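Chemist: Show me the folded form of this:
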Amino acid sequence: MIKRLIISMVTLSLVISTMTACSGKEATKKNSDEKINVTATIGMITDVVKEVGGEYVKVVGLMGSGVDPHLYKASQGDIKKLDQADIIFYNGLHLEGKMVEIFERMAKKKPTIAVADNIDRTSLRLGDEKMGTEYDPHIWFNVAHWMNATESIRDSLIEFDPSHKEDYQENAEKYLKQLEELDHEVREKVASIPEEGRVLVTAHDAFGYFGDAYGIKVMGLQGISTASEAGTKDLIDLRDYLVENKIKAVFIESSVPRKAIDAVIQGAREKGHNVEIGGELFSDAMGEAATPEGSYIGMVRHNVNTIVNALK
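Modeler: All right, here's what the predicted structure looks like:
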């Protein structure tokens, strides 16, 4: 009886040891293979996370092509994606104005990073206090600012997953090099526009950082946020500016209705000045996935080429 009991205890011990060993292997394998679940807001951030995170991240973007982040309201499906994420990246500076409370709630449970926080506040443009924006949130239009945002994403991934630190650093270094080259390219192309013709007129004031960084005057019909509406005086003032300064082209935006811009164009024509649509620019959203404009670099390059071709 005692002998049987000893044999049973030894057998049970071996079974437990085997199960524990198997569980340990499965846990290690799962941890080494499992990707980091990332949820990002705008497409520009989603794109950078993919570039820096590479094979170690699975990225879900909430806002696709043509979506206006200023007016975006999170759906129940979005809340689920945020809940399931290991890390959340958003722009900040009140770009995603209707989601602020959600981010504050998520930050209590998981890393929730505003990529704009990595940028020196003294280098930011002032926003519109009436719309609750202390600073202009459209930081991606200065490529140097977007390099800072890239570094913020890199550092956050390293902090969360230090085991792949070298990979994140290498991926970021390659991408930052591409951004540096893009910055030089933009400067050269804008400089090719005759100085008196360097005036960019758009549907809303999203291109201020672009104008400051690359030496072009920017005018938007609406304010920094599309939640603001252009009034009759705004339409008249812009119309008169176009006529008096003989501006030959204005630009529509993929994420902003063109009705107000069309009204300005019609008003200028009634004053005897013909203004053309210079092309469509991507402002608060990138192009469709799998197109050149569906990446941050491709979007910037499209915008610059469109502006230069129309104004040169």
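Chemist: only C-alpha atoms for contact and neighbour calcs from this point on.
Modeler: OK.
Chemist: Show the residue spans covered by the strands in this protein.
Modeler: 36-40, 57-61, 87-90, 112-114, 199-204, 217-222, 249-253, 276-281 (DSSP state E).
Chemist: Check which residues of the fourth one are buried.
Modeler: Read it as strand 112-114. Of the residues in strand 112-114, those buried under the neighbour-count criterion (16 or more other CA atoms under 10 Å) are Thr112, Ile113, Ala114.
Chemist: I'd guessed the first one sits against Met106; true?
Modeler: Right, the one you point to is Thr112. Yes. If you go by CA atoms under 8 Å, Thr112 and Met106 touch, sitting 6.6 Å apart.
Chemist: Burial check on Ala230, number of neighbours?
Modeler: Per other CA atoms under 10 Å, the neighbour tally for Ala230 reads 17.
Chemist: Excluding sequence neighbours, find me the nearest residue to it.
Modeler: Leaving aside its chain neighbours, Ala230 sits nearest to Gln222 (5.1 Å; criterion: CA to CA, 6 or more residues apart in numbering).
Chemist: I'd like the structure of this one too, to check against the first:
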Amino acid sequence: MRMLTKSRLSGSVHRLFLTLIFIGCLVVISACRETPTISSDTAGKIKVTTTIGMITDVVGQVGGTHVEVTGLMKAGVDPHLYKASQGDIAKLDKADIIFYNGLHLEGKMIEILENMSKKKITVAVSNNIDRSKLRSGAQMETEFDPHIWFDVRHWIAATESIRDTLIKHDPANAEEYRTNAEAYLNQLKVLHQEVTDKISTLPEQSRILVTAHDAFGYFGDAYGVKVMGLQGISTASEAGTKDVIDLRDYLVENKIKAVFIESSIPRKAIDAVIQGAKEKGHLLIIGGELFSDAMGEAGTQEGTYIGMVRHNVETIVNALN
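Modeler: Below you'll find the model as predicted:
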């Protein structure tokens, strides 16, 4: 009888032990699912993959020597139409952290990014921007306009989001991230004031910016410029004949002298507007090339966010003056 009791007691203890192990495993698995962690060697650089060049630039500025950043979209690439290649997916898969714009800018990559978020730290830099300050994206059948970088104040918020993400997931280098971010944020604040001052030199009646697609809405709202785009917010749908005629008539009636092309958008439709105006006896000139959805070539002034904004503002002011 004693031996039977001891056997039963031993069996109960054994079952309890196995149950505790099972529960512990479930907790660990659950934690891993909820909070992706950086898998790289803490002694090495954090591998970061980004979508658009503007984000790539900021990550390099804030991350400094502690990050190895890879950007998927190069100069002249339209993010609205961009489809990820197998090589891009491999770069995303190898990353410790993924940063993207969000707000459906990378429309054809949404499913890939959602899948990556299940196993990687995947952050939309637009997430922390007050939604009440975002423009409607109704033209592209989305909730918000994704071209947030054209209001420098929104890009300040995006920079803070990148800083906070790096600090959270690499606390060992938090102080350097804070220092780098503070220096870059100060540059952005100076840039915002610089843009405000330069646009203010234009007579109000001359502050009309006509471009290939409606990417400059935030710029117009922030700095007091009327913006007209031949295409809508997204480039996924082409401008029709009516769009060309309507814009041509507006430019002729209001004696607008200059229109602008964009580095990432074909100029065919803008050329049609210029030709149509010419047939009406009105001369339209190309005021210059602006960088809208993509920055310039790496190693150039326009290949950085700040340099791109400065180039755009100088081009606009020189043409409209």
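Chemist: if we can go back for a sec, and of the strands of the first structure, who's closest to Ala27 of the first structure?
Modeler: Between Ala27 of the first structure and those, the tightest spacing by CA to CA is seen for strand 36-40, at 15.5 Å.
Chemist: Now do the closest one: which range of the second structure does it align onto?
Modeler: The counterpart of strand 36-40 of the first structure in the second structure, using TM-score structural alignment, spans residues 46-50.
Chemist: ok, now stretch 247-254 of the first structure?
Modeler: Stretch 247-254 of the first structure covers residues 256-263 of the second structure once aligned (TM-score structural alignment).
Chemist: again with stretch 225-234 of the first structure
Modeler: Residues 234-243 of the second structure are where stretch 225-234 of the first structure aligns, taking TM-score structural alignment as the criterion.
Chemist: Which residue numbers in the first structure does stretch 290-303 of the second structure align to?
Modeler: Mapped onto the first structure using TM-score structural alignment, stretch 290-303 of the second structure spans residues 281-294.
Chemist: and what of stretch 154-169 of the second structure?
Modeler: Using TM-score structural alignment, stretch 154-169 of the second structure lines up with residues 145-160 of the first structure.
Chemist: what comes up buried for the matching stretch?
Modeler: Within stretch 145-160 of the first structure, the residues that qualify as buried by neighbour count (16+ other CA under 10 Å) are 145-158.
Chemist: What about those, which are in helices?
Modeler: 145-158 (DSSP state H).
Chemist: What segments of the first structure are helices?
Modeler: Per DSSP H, the first structure carries helices over the ranges 2-33, 43-53, 76-84, 100-106, 143-160, 165-191, 208-214, 232-244, 259-270, 296-311.
Chemist: Report all helices and strands that the last one contacts.
Modeler: With contacts defined as 3 or more CA pairs under 8 Å, 6 or more residues apart in numbering; DSSP states H and E, helix 296-311 of the first structure has these neighbours: helix 43-53, helix 165-191, strand 276-281.
Chemist: before we move on, what about the third one?
Modeler: If you count contacts as 3+ CA pairs under 8 Å, 6+ apart, helix 76-84 of the first structure packs onto strand 36-40.
Chemist: post-alignment, the strand it packs on versus the second structure, mean distance?
Modeler: Plainly put, strand 36-40 of the first structure ends up 0.2 Å away from its match in the second structure on average once the two are laid over each other (mean CA distance after the TM-score superposition for the first structure).
Chemist: And the contacts of that strand?
Modeler: Outside of strand 36-40 of the first structure, the residues that reach it under the criterion CA atoms under 8 Å, 6 or more residues apart in numbering are 46, 56-62, 81-82, 84-90.
Chemist: which ones are touching the spatially most central residue of the second structure?
Modeler: The C-alpha lying nearest the average C-alpha coordinate of the second structure belongs to Asn101 (CA atoms, centre = their mean; 3.1 Å). If you count contacts by CA under 8 Å, 6+ apart, Asn101 of the second structure has them with Thr51, Ile52, Ile55, Ala124, Val125, Ser126, Pro146.
Chemist: Aligned to it, what sits in the first structure?
Modeler: Counting by TM-score structural alignment, Asn101 of the second structure lines up with Asn91 in the first structure.
Chemist: now do Gly64 of the second structure
Modeler: Alignment of Gly64 of the second structure against the first structure is given by TM-score structural alignment, with Gly54 as its counterpart.
Chemist: isn't its match right up against Ala172?
Modeler: No. With contacts defined as CA under 8 Å, Gly54 of the first structure does not count as touching Ala172, sitting 9.8 Å away.
Chemist: So between those two, which is more surrounded?
Modeler: The residue with more neighbours, out of Gly54 of the first structure and Ala172 and counting by other CA under 10 Å, is Ala172; that gives 24 against 16.
Chemist: which position in the second structure aligns with the more buried one?
Modeler: Aligned against the second structure by TM-score structural alignment, Ala172 of the first structure finds its counterpart in Ala181.
Chemist: State the separation between stretch 196-212 of the first structure and the centre of the chain it belongs to.
Modeler: Between the centre of stretch 196-212 of the first structure and the centre of its chain there are 19 Å (CA atoms, centre = their mean, to the nearest Å).
Chemist: got the buried residues for that stretch?
Modeler: Of the residues in stretch 196-212 of the first structure, those buried under the neighbour-count criterion (16+ other CA under 10 Å) are 197-211.
Chemist: Same check on stretch 239-251 of the first structure?
Modeler: Residues of stretch 239-251 of the first structure classed as buried: Arg239, Asp240, Leu242, Val243, Ile247, Lys248, Ala249, Val250, Phe251 (neighbour count, 16+ other CA under 10 Å).
Chemist: Please enumerate residues in contact with that stretch?
Modeler: Residues from elsewhere that reach stretch 239-251 of the first structure (CA under 8 Å, 6+ apart): 197, 199-203, 264-265, 267-268, 271, 273-281, 310-311.
Chemist: List buried members of those residues by neighbour count.
Modeler: When the contacts of stretch 239-251 of the first structure are checked for burial by 16+ other CA under 10 Å, the buried set is 197, 199-203, 264-265, 267-268, 273-275, 278-281, 310-311.
Chemist: What lines up with Leu81 of the second structure in the first structure?
Modeler: Correspondence of Leu81 of the second structure to the first structure, assessed by TM-score structural alignment: Leu71.
Chemist: would JSON lines of the strands of the first structure with distance to Thr28 of the first structure be doable?
Modeler: Conversion of those to JSON lines gives the following (distance: least, CA to CA, whole Å):
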{"stretch": "strand 36-40", "distance to Thr28 of the first structure": "15"}
{"stretch": "strand 57-61", "distance to Thr28 of the first structure": "18"}
{"stretch": "strand 87-90", "distance to Thr28 of the first structure": "21"}
{"stretch": "strand 112-114", "distance to Thr28 of the first structure": "26"}
{"stretch": "strand 199-204", "distance to Thr28 of the first structure": "51"}
{"stretch": "strand 217-222", "distance to Thr28 of the first structure": "54"}
{"stretch": "strand 249-253", "distance to Thr28 of the first structure": "48"}
{"stretch": "strand 276-281", "distance to Thr28 of the first structure": "47"}
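Chemist: I am finished for the moment; much appreciated.
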